[in-house]
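Undergrad: What would the 3D arrangement of this be:
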Amino acid sequence: MAAGAEDALEDGAATPAGDRSRDVLEYLARSLTDEPDAVRIEESPTRNGTRLSLQVAPDDMGRVIGRRGRVAQAIRTVVRAAAAAEGRDVSVDIVD
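TA: Below you'll find the model as predicted:
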């Protein structure tokens, strides 16, 4: 998580709208990859909510997607749950 968001969570205050789901995605992606500095997340609005596009180093794509896409599906589920806690709808796309 970003330092500011981490401080806000410790103080019991909610993070700004949209930051929690993005922070969760960033934390998960950086934890899974060998090159955490290559993790990039772009946020774009959609009709139904927000789309978070995750980009990682080419060598880390297999780690983020997992066998039969199970890791990717788990990431999407956790990020969607974090967004739902804020009353938002978020989808995650993994782009190459």
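
Undergrad: from here on, contacts and neighbour counts on C-alpha atoms
TA: Noted.

Undergrad: Can you show me the helices along the chain?
TA: Secondary structure of the chain by DSSP state H: the helices cover 3-10, 19-32, 61-65, 70-84.

Undergrad: Select, out of the ones you listed, the one closest to G49.
TA: G49 lies closest to helix 70-84 among those, at 9.9 Å (CA to CA).

Undergrad: Flag every buried residue along that closest one.
TA: 71-72, 75-76, 79-83 (16 or more other CA atoms under 10 Å).

Undergrad: Kindly reformat the residues you listed as CSV containing distance to A5.
TA: Listed next are the buried residues of helix 70-84 as CSV, based on distance: CA to CA, whole Å:
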residue, distance to A5
V71, 25
A72, 24
I75, 20
R76, 20
V79, 16
R80, 18
A81, 17
A82, 14
A83, 15
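
Undergrad: Here is a second sequence; please produce its structure as well for comparison:
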Amino acid sequence: MKALIESIVTPLVDFPEDIVVTETEEETKIIYHLTVNQDDVGKIIGKNGRIAKAIRTVVYAAKTDANKRIYLDIM
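TA: Model (predicted):
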């Protein structure tokens, strides 16, 4: 899932070397924290959050564990 998130985000940013995706797993959920360069945050969120919503939709659709919810935090 980390590779999927990175492959979606990399073409959108000016500083792809600053992309960091970390994973936190709990009993009922998996949280992915996406961190990008401060200058690229607006590009990832997009106007009215449209790009962030689209990224989350793709990530949620690609989930492999049916018993756990997936969350994507963008920082």
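
Undergrad: Once they're superposed, tell me the TM-score.
TA: Laid over one another, the chains give 0.88 as their TM-score (TM-score structural alignment, normalised by the length of structure 2), with 73 aligned residues with a CA RMSD of 1.2 Å.

Undergrad: Let me have the helices of structure 1 in CSV, extended by distance to D93 of structure 1.
TA: Formatted as CSV, the helices of structure 1 follow (distance: least, CA to CA, whole Å):
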stretch, distance to D93 of structure 1
helix 3-10, 23
helix 19-32, 11
helix 61-65, 11
helix 70-84, 8
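
Undergrad: one step back: between the buried residues of helix 70-84 of structure 1, which is closest to A8 of structure 1?
TA: Taking CA to CA as the measure, A8 of structure 1 lies nearest A82 of the buried residues of helix 70-84 of structure 1, at 15.5 Å.

Undergrad: for the buried residues of helix 70-84 of structure 1, which one is nearest M61 of structure 1?
TA: A72 (9.9 Å).

Undergrad: To which residue of structure 2 is the closest one aligned?
TA: When structure 2 is aligned by TM-score structural alignment, A72 of structure 1 is paired with A52.

Undergrad: Could you do I94 of structure 1 as well?
TA: When structure 2 is aligned by TM-score structural alignment, I94 of structure 1 is paired with I74.

Undergrad: Which residues are in contact with the closest residue to that match other than its chain neighbours?
TA: Spatial nearest neighbour of I74 of structure 2, chain neighbours left out: L34 (4.8 Å); criterion: CA to CA, 6 or more residues apart in numbering. Counting by CA atoms under 8 Å, 6 or more residues apart in numbering, L34 of structure 2 touches 19-22, 72-75.
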